[in-house]
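I'll drop the sequence and a predicted model, then ask my questions.
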Amino acid sequence: MSISSIIKSIQDIMRQDAGVDGDAQRLSQLSWLLFLKIFDAQEEALEFEQENYKISIPEQYLWRNWAANPEGITGDELLRQVINKLNEVDFNRSDERHLFGDIYEQLLRDLQSAGNAGEFYTPRAVTRFIVDRIDPKLGERVMDPACGTGGFLACSFDHVKNNYVETAEDHQALQQQIFGVEKKQLPHLLCTTNMMLHGIEVPVQIRHDNTLNKPLSSWDSDVDVIVTNPPFGGTEEHGIEKNFPAEFQTRETADLFLQLIIEVLADKGRAAVVLPDGTLFGEGVKTKLKKMLTEECNLHTIVRLPNGVFNPYTGIKTNILFFTKGQPTKDIWFYEHPYPEGVKNYSKTKPMKFEEFQTEIDWWGDESEGFASRVENNHAWKVSIEEVIKRNYNLDISNPYQGEVIDYDPNKLLADYAEQQQSIDTLRSQLKDVLGAALSANTTEGK
């Protein structure tokens, strides 16, 4: 039986359990089983003793000691069926391990429609485009301060491995340059498992913690690359804001992460951050943040993504901000990413694809040359920092080469339709009155 068939069988078995509440809980339980089995396979493949791992697992919980025997201990017959199915996958075989990595990616994609769990998953088209443009290299410290299930880190690891790793020593060095922090338990577990599947033997650099939970001044500015989609639309617990300078204190998560990113980047460090439209046009602390960002970093590119990229988790419009620390901003290039032909919105069956970004990639140019090759077109335009300052750092700047954007929001369309109908009724009533008066006048004159 193929690995994909095994995983499908496992999911079908778990769906029969009335005690499991929805896909998110099933995924959580399956993730723990996968982690324990993959950890066990990792240990055997590397011929390490348990104490060599900084991830500590008590002896009785090692997969080989409780799950490998098909007649072994179990608390429930249904759970035993799942374990026996999972034992059909041999994670020590490189071909099965690689194939399972692809299937695991599908499991992570399922998070997007699993309630609030979707906040931990960034569509892979977006992560691939960001990592492709940031181009992390061997020897550069790569960090995601809100790493979720590890999409950006896994993509960065693969990018460096495929483009810059030549020796076993290079591969070992690469494993030490990937860092991530995740606040919540389930995505941290998913991320740790994801890292092991991608070839990070002991992913101790993936910490279960809140990155914002220590003073900003205590961080070193030593990170070469940051690629992240920090949580937005939420607020941090009381007291977290005290870790930040008084003039920038807020409890809005995205604003705090943006401050942190600017702080921890090394000189000439590069970052790409997914942020909502609210960051672009927001005022107050957001204005101060954008001023600091453009003064301390070269905010050279903002890619404006269309609606629906994060469907069905959220329909909020998002942007990717690309910047390099150490030089102030002179000009900001905007690129409005269009829907592909025939697509009006993204969905689970019609997700965004990496190939859609080829036009941006072809247009991109070289930062060391000041992006001199870039030209304005129907999707790309340049705005000077002077214009941004005049706008009080409002970065919600519309495409000057496109006409009025059609809003396909059904509620707005219905409201517009009702307003138009009311106007038509008013005009009809006025016309009726005018005609009635004219006919009355003619009748009077006839007499």
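Looks like it arrived, so ask away. Residues are numbered from 1 along each chain as shown.

rest of the way, CA atoms for contacts and neighbours
OK.

can you give me how far the helix ranked longest in the chain is from the chain middle?
Across the chain, the longest stretch assigned as helix under DSSP state H is helix 410-446. Counting by C-alpha atoms, centre = their mean, to the nearest Å, helix 410-446 is centred 52 Å from the centre of its parent chain.

cool, and stretch 350-369?
The answer for stretch 350-369 is 17 Å, by C-alpha atoms, centre = their mean.

now swap in stretch 256-274 and tell me
16 Å.

straight-line length of it, end to end?
With C-alpha to C-alpha, to the nearest Å as the measure, stretch 256-274 spans 14 Å from end to end.

now stretch 271-288
Start-to-end, stretch 271-288 (C-alpha to C-alpha) is 19 Å.

which outside residues touch it?
Stretch 271-288 is contacted by residues 130, 134, 225-230, 232, 247-250, 254-255, 261, 265, 316-324, 392-396 when judged by C-alpha atoms under 8 Å, 6 or more residues apart in numbering.

what about versus this one:
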Amino acid sequence: MMVDIVNPTKNDKICDPACGTAGFLINAYKHILKENTSKDGIFEDEIGAHYTADLFSSDDWKRIKTNTLFGYDFSTKMVRVGMMNSILHGITSPHITYQDTLGKHYVHNEEFDVILANPPFKGSILKSNIHPDFKVITTKTELLFLELMYDKLFVGGRCAVIVPDGVLFGSSNAHQKIREMLIENTELKAVISLPSGIFKPYAGVSTAILIFTKGDETKKVWFYDLQADGFSLDDKRAQITENDIPDCKAKFKEIVGARKYDAIPTETDKWFWVDKEELKANKYDLSISKYKKIIYTPVVYEKPEVLLSQIKELEGKILVGLEEVGKMI
């Protein structure tokens, strides 16, 4: 979903600064191939549809193989796994590097058009290891990664990142400052609230997706309450019919992509707009529960005399039953 929303192109430089198994980079690669494949370039087998990118030029192929996808991780094991996974998916020369992207030796210059990430939740780093370019004073990695992503994007660059809910409403100076940076220095397009079981069995923490573009202005922020992703929210994660992802992607394209700031949701919609001024008044709080309107459905109760009559009728039936049981003893 995140890749589809950000919509990376063949001309973008794409990064995941905490890439793990390189899942985002692989899905970005597949997305670009699909977007550059004609109808004649699609073939299917027992695995599914395959996209040959037959609309690519030789320069396009060279670019995507050598200067498009970049991943970093501070675990040598995950670097090896990410490289192997990339190669298995057709990225023959993956740029996946062992690097602590929050540390002193990773340069914060603008370098990428797209950043896709799911950085470690609720981690911390020693103060002595933090890069001096960080302006937010904190050791919380989820906050430092957000500032890093902002720094590494070109102006006009797009980012989609998964964050724990604490980032959205934390009251510390660092939490407020990072949210202020996102709203004042970028166009924070969307906050997509995710169900708490979406990462089970590995983690049960509540999370959200932030979508922003560096350099643009935030006027309103689009909130979406994604309640189901097509799988059960327990440890089994079995496939189910309820799935809000297609609706979320369609509504994002239709409303946010077209900048329909005056669009009004229906009672059944799971999205709504929040004005920038309202966010500022609430210390840049981005938690969906802060702004989501609760619709109360009136409940009609029977009149007391009707309820009393029904109770007496039930008691009468109970007494009749007890008498029949007594005769059987």
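Received the coordinates, thanks. These numbers come from a predicted model, not from an experiment.

thinking again about what came up before, hmm, which of the contacts of stretch 271-288 of structure 1 are the buried ones?
130, 134, 225-230, 232, 248-250, 254-255, 261, 265, 316-324, 393-395 (16 or more other C-alpha atoms under 10 Å).

any idea how far the host helix or strand of L322 of structure 2 is from the chain center?
L322 of structure 2 belongs to helix 304-328 when assigned by DSSP states H and E. A distance of 56 Å separates the centroid of the chain from that of helix 304-328 of structure 2, by C-alpha atoms, centre = their mean.

just stretch 226-239 of structure 2 next, same as before
Going by C-alpha atoms, centre = their mean, where stretch 226-239 of structure 2 is centred and where its chain is centred differ by 15 Å.

and if you look at stretch 261-279 of structure 2?
18 Å.

among the contacts of stretch 271-288 of structure 1, which are located in helices?
Per DSSP H, those map to helices at I130, I134, A254, D255, I261.

map the last one onto structure 2.
Following TM-score structural alignment, the counterpart assigned to I261 of structure 1 within structure 2 is M149.

now do its match against G156 of structure 2, distance only.
13 Å.

again, but for R259 of structure 2
16 Å.

tell me which residues of stretch 345-353 of structure 1 are tucked away?
N345, Y346, P351, M352.

F223 of structure 2 matches what in structure 1?
So, by TM-score structural alignment, F223 of structure 2 is matched to F334.

is it fair to say that match lies in a strand?
Yes. The assignment for F334 of structure 1 (DSSP: H, G, I helix; E, B strand; the rest coil) places it in a strand.

the closest residue to it other than its chain neighbours in helix, strand or coil?
Nearest residue to F334 of structure 1 in three dimensions, chain neighbours excluded: I302, at 4.9 Å (C-alpha to C-alpha, 6 or more residues apart in numbering). Using three-state DSSP, the secondary structure recorded for I302 of structure 1 is strand.

now which residue in structure 1 aligns to A18 of structure 2?
By TM-score structural alignment, A18 of structure 2 lines up with A146.

the strands in structure 2, which residues?
Along structure 2, counting by DSSP state E, strands occupy 14-16, 42-44, 49-51, 69-73, 95-98, 112-117, 153-164, 186-193, 207-214, 220-225, 229-231, 239-243, 271-275.

how far away is the residue mapped onto T250 of structure 1 from structure 2 from H175 of structure 2?
The equivalent of T250 of structure 1 in structure 2 is T138 (alignment by TM-score structural alignment). T138 of structure 2 is 9 Å from H175 of structure 2, where distance means C-alpha to C-alpha.

what about the residue nearest to F334 of structure 1, how many residues nearby?
The number of residues packed near I302 of structure 1 is 22, by other C-alpha atoms under 10 Å.

give the contact list for it.
Contacts of I302 of structure 1 by C-alpha under 8 Å, 6+ apart are N319, I320, L321, F322, I332, W333, F334, Y335.

with distance to T444 of structure 1 added, can I get those in CSV?
Putting those into CSV (distance: C-alpha to C-alpha, whole Å) gives the following:
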residue, distance to T444 of structure 1
N319, 69
I320, 72
L321, 74
F322, 77
I332, 71
W333, 71
F334, 68
Y335, 68
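
was I right about the match of T250 of structure 1 contacting L144?
Yes. Using C-alpha atoms under 8 Å, T138 of structure 2 is in contact with L144, at 7.4 Å.

what about R128 of structure 1, which SS state?
helix.

count of residues packed around it?
Neighbours of R128 of structure 1 (other C-alpha under 10 Å): 20.

and what of W364 of structure 1?
Around W364 of structure 1 there are 17 residues (other C-alpha under 10 Å).

residues in contact with it?
F371, S373, R374.

if we go to 10 Å?
W364 of structure 1 is in contact with R133, T301, Y335, Q358, F371, A372, S373, R374, V375, counting by C-alpha atoms under 10 Å, 6 or more residues apart in numbering.

ok, the third one - how many residues close by?
Other residues lying near Y335 of structure 1 total 24 when counted by other C-alpha under 10 Å.

that one reaches T301, doesn't it?
Yes. Counting by C-alpha atoms under 10 Å, Y335 of structure 1 touches T301, with 7.6 Å between them.

quick one: common contacting residues for the two?
Joint contacts of Y335 of structure 1 and T301 (C-alpha under 10 Å, 6+ apart) are I320, W364, K382.

and those as JSON lines, adding distance to I178 of structure 1?
Output for those, formatted as JSON lines (distance: C-alpha to C-alpha, whole Å):
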{"residue": "I320", "distance to I178 of structure 1": "21"}
{"residue": "W364", "distance to I178 of structure 1": "26"}
{"residue": "K382", "distance to I178 of structure 1": "34"}
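
which of those residues lies closest to N210 of structure 1?
Nearest to N210 of structure 1, judged by C-alpha to C-alpha, of these is I320 at 22.8 Å.

aligned against structure 2, show me the partner of that closest one.
Per TM-score structural alignment, I320 of structure 1 is aligned with I209.

surely its match touches P195?
No. Here I209 of structure 2 does not reach P195: they are 11.2 Å apart, not a contact under C-alpha under 10 Å.

straight-line length of stretch 210-227 of structure 2, end to end?
16 Å.

just give me how far it sits from the chain centre.
For stretch 210-227 of structure 2 - counting by C-alpha atoms, centre = their mean - the centre lies 11 Å from the chain centre.
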